[in-house]
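>>> Okay, sequence plus prediction incoming.
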Amino acid sequence: MASPAADDYLKTIYHHTEWQDEQITPSQLAANLSLAPSSVTEMVQKLAAQGLVSHRLYGPIALTAAGERRAAAIIRRHRLIETWLVREFDYAWDEVHDEAEVLEHALSDRLLAGIDELLGHPVVDPHGDAIPDADGHVHRPAFVLLGDAEPGHRGRVLRVSDRDPQVLRAMQDAGLHIGVEVEVGAPGVVHVDGATRPVPTGAADAVWLTA
């Protein structure tokens, strides 16, 4: 079942456990996809019949090994395209998600391989998300959510969620780019290069630091 709709389900399930361990529930999946629970139930049953997800009635949903490979392949396409748009076409990091959503279903494997070669085989996208390799493998260093980091914690900005473009723009304006070294201060502030800066609204739950 290779279709944009099925791929969106697999990507959403993959994303949910990428930076935390709790499996996604049917209601969470429906909310993330902005779909009716009945529609989600029907598609999950189809994906389960294809061996792409495992699910028991009223329980959480998990990708099977085959489902994870398929999800990783689509996410690889999406994140390579985002990186390509930022590096080669000067897109801002808050502008690339919707474009990549369209292009990930349109580019051939040959063109995608050419983009990967052109970019020097990047391992993270503009938001710090790991780009799976051709075999679906990723490497993520140990991390901590900014909102969970204790005062005094020092680390690099590892990843910023691309779910809210407004948070991305606020991070950009605050100079909190991927790779920037920060020290967590009192609630709501971080220290960067000796300067104290407020944490943008919504960033505490959308920014990950190296542990």
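Yep, it's here.
>>> CA only for contacts and neighbour counts going forward, please
Noted.
>>> which residues are in contact with the lengthiest strand in the chain?
When the chain is parsed with DSSP state E, its longest strand is strand 154-160. Contact partners of strand 154-160, identified using C-alpha atoms under 8 Å, 6 or more residues apart in numbering, comprise 127-129, 143, 168, 176-184, 206-211.
>>> Return the subset of those lying in strands.
Assigned to strands by DSSP E, the following of the contacts of strand 154-160 qualify: 143, 181-184, 207-210.
>>> Go ahead and name everything in contact with stretch 122-133.
Taking C-alpha under 8 Å, 6+ apart as the rule, stretch 122-133 contacts 72-73, 75-76, 79-80, 82-83, 86, 93, 116, 138-140, 158-162, 178.
>>> sorry, back to before: and the contacts of strand 154-160, which are buried?
127-129, 143, 168, 176-178, 181-184, 206-210 (16 or more other C-alpha atoms under 10 Å).
>>> Doesn't A186 belong to a helix?
No. Counting by DSSP: H, G, I helix; E, B strand; the rest coil, A186 falls outside a helix, being coil.
>>> how many neighbours does it have?
Taking other C-alpha atoms under 10 Å as the neighbour definition, A186 ends up with a count of 13.
>>> so who does the nearest residue to H16 once chain neighbours are set aside touch?
Leaving aside its sequence neighbours, H16 sits nearest to I24 (C-alpha to C-alpha, 6 or more residues apart in numbering; 6.3 Å). Contact analysis of I24 by C-alpha under 8 Å, 6+ apart lists 13, 16-17, 60-62.
>>> Now for I131, how many residues are close by?
The number of residues packed near I131 is 24, by other C-alpha under 10 Å.
>>> likewise A106?
Neighbourhood size, A106 [other C-alpha under 10 Å]: 9.
>>> hang on, it in a strand?
No. A106: not assigned to a strand; according to three-state DSSP it is coil.
>>> What distance do you get for it to A100?
A106 is 10 Å from A100, where distance means C-alpha to C-alpha, to the nearest Å.
>>> put this beside the first:
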Amino acid sequence: MPSPAVDDYLKTIYHHTEWQPAPITPSQLAATLGLAPSTVTEMVRKLAAQGLVSHRPYGPVALTEAGRLRAASIIRRHRLIETWLVREFGYAWDEVHDEAEVLEHTISDRLLAGIAERLGDPRFDPHGDAIPDAAGDVHREPFVLLADATLGHTGRILRVSDRDPSLLRALEERGVDVGHALTVSGRDTVRVDDGGSVVLPPGAAAAIWVTA
């Protein structure tokens, strides 16, 4: 049965391994969700009993295929809604996450299908996160975290984390956005679209992914 609480757990586990390979631990899951470890342990036990995750005591938590498909379905809803709000209602990319968190649990499948059709079935949301297709599959280019990119690396910005709205606003003011070309010119400086040097705000290098 649909459950916002279950969906939030599955989304968090899914998000954790989207842009890096290490599986999530129960303590990381608790910290991300802002819950007590005992609460998370109990829910993980329930999710495992439902066949949505696999977990061994003191080990990481991983989605089963059934869990992955359910997570991909709710993430598809969330990211289509974010894209819809930006394109159709003029929301800025730092304003859509909280709205989508509410709407993803309330809109009907029929409305979601209409949104997808109107938008032309987009593959990526405004932050560059891949939108799973109706079958739960995603398609990404090889990527590297900007913090791990070498000096002189040039790539196209694929994704900017939406975790910190103030960081999104600061990057937008500097002309750093998804789709722009970027060259690493220093520890905290880049050139964007062959323009002048841009000093990145604190934390930006750990929140931007570029083509490898």
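Structure received. This is a predicted model, so every value here is computed, not measured.
>>> TM between them?
Scored against TM-score structural alignment, normalised by the length of structure 1, the superposed chains reach a TM-score of 0.99; 211 aligned residues with a C-alpha RMSD of 0.6 Å.
>>> Tell me roughly how far the longest strand of structure 1 lies from structure 2 on average.
Aligned to structure 2 and superposed, strand 154-160 of structure 1 gives a mean residue distance of 0.4 Å (mean C-alpha distance after the TM-score superposition for structure 1).
>>> V199 of structure 2 is in contact with V192, isn't it?
No. In this structure, V199 of structure 2 is not within contact of V192 by C-alpha atoms under 8 Å, at 10.5 Å.
>>> would you list every one of the strands in structure 2?
Remark: strands assigned in structure 2 by DSSP E are 53-55, 61-63, 143-145, 154-160, 181-184, 189-192, 197-199, 208-211.
>>> okay, those in TSV with distance to Y9 of structure 2 next?
Below are the strands of structure 2 laid out as TSV (distance: least, C-alpha to C-alpha, whole Å):
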stretch	distance to Y9 of structure 2
strand 53-55	10
strand 61-63	10
strand 143-145	25
strand 154-160	22
strand 181-184	34
strand 189-192	36
strand 197-199	36
strand 208-211	24
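>>> Out of those, flag the one nearest A36 of structure 2.
Of all those, it is strand 61-63 that lies closest to A36 of structure 2, at 16.1 Å by C-alpha to C-alpha.
>>> looking at structure 1, where would I find the counterpart of that closest one?
Counting by TM-score structural alignment, strand 61-63 of structure 2 lines up with residues 61-63 of structure 1.
>>> quick one, what contacts A66 of structure 2?
51-52.
>>> Distance of it relative to T12 of structure 2?
15 Å.
>>> residues contacting G147 of structure 1?
Listed by C-alpha under 8 Å, 6+ apart, the contact set of G147 of structure 1 reads 204-205.
>>> how much does the top helix by length along structure 2 stray from structure 1?
The residue-count maximum for a helix in structure 2 (DSSP state H) belongs to helix 65-89. Its aligned residues in structure 1 lie a mean 0.2 Å from helix 65-89 of structure 2 after superposition (mean C-alpha distance after the TM-score superposition for structure 1).
>>> Would you mark the buried spots in that helix?
Neighbour-count burial for helix 65-89 of structure 2, counted by 16+ other C-alpha under 10 Å, picks out 67-86.
>>> Same check on stretch 23-40 of structure 2?
23-30, 40.
>>> and that stretch, how far out from the chain's middle?
Stretch 23-40 of structure 2 sits 18 Å away from the centroid of its parent chain (C-alpha atoms, centre = their mean, to the nearest Å).
>>> And the residue nearest the centre of structure 2?
With distances taken as C-alpha atoms, centre = their mean, the residue of structure 2 nearest its centroid is D129 (5.2 Å).
>>> show me what contacts the closest residue in space to K11 of structure 2 that isn't next to it in sequence?
Using C-alpha to C-alpha, 6+ apart and skipping residues adjacent in sequence, the residue nearest K11 of structure 2 is A71, 5.3 Å away. Counting by C-alpha under 8 Å, 6+ apart, A71 of structure 2 touches 7, 10-11, 14.
>>> Between those, identify the one with the most neighbours.
Going by other C-alpha under 10 Å, L10 tops the contacts of A71 of structure 2 with 25 neighbours.
>>> Distance check, the residue nearest to that one when sequence neighbours are not counted against P4 of structure 2.
Spatial nearest neighbour of L10 of structure 2, chain neighbours left out: A71 (5.3 Å); criterion: C-alpha to C-alpha, 6+ apart. Here A71 of structure 2 is placed at a distance of 11 Å from P4 of structure 2 (C-alpha to C-alpha).
>>> cool, I75 of structure 2 as well?
For I75 of structure 2 relative to P4 of structure 2 (C-alpha to C-alpha), the value is 12 Å.
>>> Repeat that for H180 of structure 2.
The value you get for H180 of structure 2 to P4 of structure 2, if C-alpha to C-alpha is used, is 35 Å.
>>> Repeat that for T183 of structure 2.
Distance from T183 of structure 2 to P4 of structure 2, counting by C-alpha to C-alpha: 41 Å.
>>> what does G120 of structure 2 give?
Distance of G120 of structure 2 to P4 of structure 2, given as C-alpha to C-alpha: 27 Å.
>>> the more surrounded of these two?
P4 (14 against 9).
>>> on that earlier part again, alignment lookup: the residue nearest to the centre of structure 2 to structure 1.
In structure 1, D129 of structure 2 lines up with D129, judged by TM-score structural alignment.
>>> What separation do you get for that match and E104 of structure 1?
In terms of C-alpha to C-alpha, D129 of structure 1 sits 16 Å off from E104 of structure 1.
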